[in-house]
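Enquirer: the sequence and its predicted three-dimensional model are supplied below.
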Amino acid sequence: MNHRVQPIIAVLIALGAFGFLYVLVTNPGEMAKMAVTVIVAGIIIYFIVKYVMNRNAGSEGAAFKKAAKQSRRRMKEQKAKHRAGHKGRVSHLRSVPSASKPKPMILKKKSQTQLTVIEGKKNKKKNRALF
């Protein structure tokens, strides 16, 4: 696509670049000071936003962490049980298949995954446009 930059925006970018180069050439110490100030302000804003977002998550975030922890623990237990069942077997020895009748394949049922319900705002109405 052919996007054209509006002339006002192009002039503002050019003036900004010119000002940046001018300050860099005439007073590099001030430029470094401004850069440090901008970086520190950005870090402060980042932590403020992160704090506010975590505070808003509140109990829902805690419920999610609890459910994730339970799920990890359950998966570890299942893996340990699975490994214990295969411990006595020798994997490198195989029986020679018979040429007469092929055995019908038995399909194993997969264990049903256990889902944890996280309590949340269930009475919250959806914001829909009225027609």
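Expert: Happy to help now that I have it.
Enquirer: make it CA atoms for all contacts and neighbour counts henceforth
Expert: OK.
Enquirer: mind listing the helices for the chain?
Expert: 7-26, 28-86 (DSSP state H).
Enquirer: taking helix 28-86 as reference, get the angle to the shortest one.
Expert: So that's helix 7-26. Helix 7-26 runs at 100 degrees relative to helix 28-86, counting by axes from the mean of the first three to the mean of the last three Cα atoms, to 10 degrees.
Enquirer: make a markdown table out of the helices of the chain and add distance to residue 111.
Expert: A markdown table is the format used below for those (distance: least, Cα to Cα, whole Å):
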| stretch | distance to residue 111 |
| --- | --- |
| helix 7-26 | 60 |
| helix 28-86 | 10 |
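Enquirer: which one of those helices lies closest to residue 105?
Expert: Evaluated with Cα to Cα, the helices of the chain place helix 28-86 nearest to residue 105, the distance being 20.1 Å.
Enquirer: which helices and strands does the closest one pack with?
Expert: Applying 3 or more Cα pairs under 8 Å, 6 or more residues apart in numbering; DSSP states H and E, one finds that helix 28-86 contacts helix 7-26.
Enquirer: next, the one to line up against it:
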Amino acid sequence: MQQNSRRLHPIIWFVISLAVVGILYQLTTSPRDFFTTILIGAAVVAVFYFIFRRTSSGVNGKYRKAVKQSQKRYGSNQKPPKASPLFPNKKTAKSSAQKKRTREHHLTVIEGKKNKKKNRASF
């Protein structure tokens, strides 16, 4: 029995319709209380949003720190690759090979679960 993903269960429609009726009733009978309730609810949601956003920024914070270190080390502007000539000189080919060896990589290690693999093999 497959249902279309866009169709909602009749009980869901009933709950939504009751919510709309309740909101309209409160808006017509006491609009001041309605807006007070809406503002308090928005404030509570904002507090939870900022609390969870601040606590979950640990992983993103480490990534941002690594990006900043990389930009300091290599500069923020990435240069486009130069077009190589059809017949390069041997001297330039050797010097570029030496530059490749001595060039530092631009990867930064971010702390993670490094000891998980070690414990897996020991029985």
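Expert: Yes, it's here. Please read all numbers here as calculations on a predicted model, not as lab measurements.
Enquirer: would you turn the helices of structure 1 into JSON lines with distance to residue 123 of structure 1 and mean neighbour count?
Expert: Listed next are the helices of structure 1 as JSON lines, based on distance: least, Cα to Cα, whole Å; neighbours: other Cα atoms under 10 Å:
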{"stretch": "helix 7-26", "distance to residue 123 of structure 1": "47", "mean neighbour count": "12"}
{"stretch": "helix 28-86", "distance to residue 123 of structure 1": "15", "mean neighbour count": "12"}
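Enquirer: relative to residue 117 of structure 1, which of those is closest?
Expert: Shortest distance between residue 117 of structure 1 and these, using Cα to Cα, is found for helix 28-86: 8.0 Å.
Enquirer: closest to residue 1 of structure 1 out of the helices of structure 1?
Expert: For the helices of structure 1, the distance to residue 1 of structure 1 is smallest for helix 7-26, at 18.4 Å, taking Cα to Cα.
Enquirer: which bit of structure 2 covers that closest one?
Expert: Mapped onto structure 2 using TM-score structural alignment, helix 7-26 of structure 1 covers residues 10-29.
Enquirer: what about that stretch, how far off from structure 1?
Expert: Aligned to structure 1 and superposed, stretch 10-29 of structure 2 gives a mean residue distance of 0.9 Å (mean Cα distance after the TM-score superposition for structure 1).
Enquirer: how far away is the residue lying closest to residue 30 of structure 1 once chain neighbours are set aside from residue 9 of structure 1?
Expert: Residue nearest to residue 30 of structure 1 in three dimensions, not counting chain neighbours: residue 23, with 7.7 Å by Cα to Cα, 6 or more residues apart in numbering. For residue 23 of structure 1, the distance to residue 9 of structure 1 (Cα to Cα, to the nearest Å) stands at 21 Å.
Enquirer: what do you get for residue 2 of structure 1?
Expert: Taking Cα to Cα, one finds residue 2 of structure 1 at 17 Å from residue 9 of structure 1.
Enquirer: before we move on, what about residue 111 of structure 1?
Expert: In this view, residue 111 of structure 1 and residue 9 of structure 1 are 60 Å apart by Cα to Cα.
Enquirer: good, we can wrap up now.
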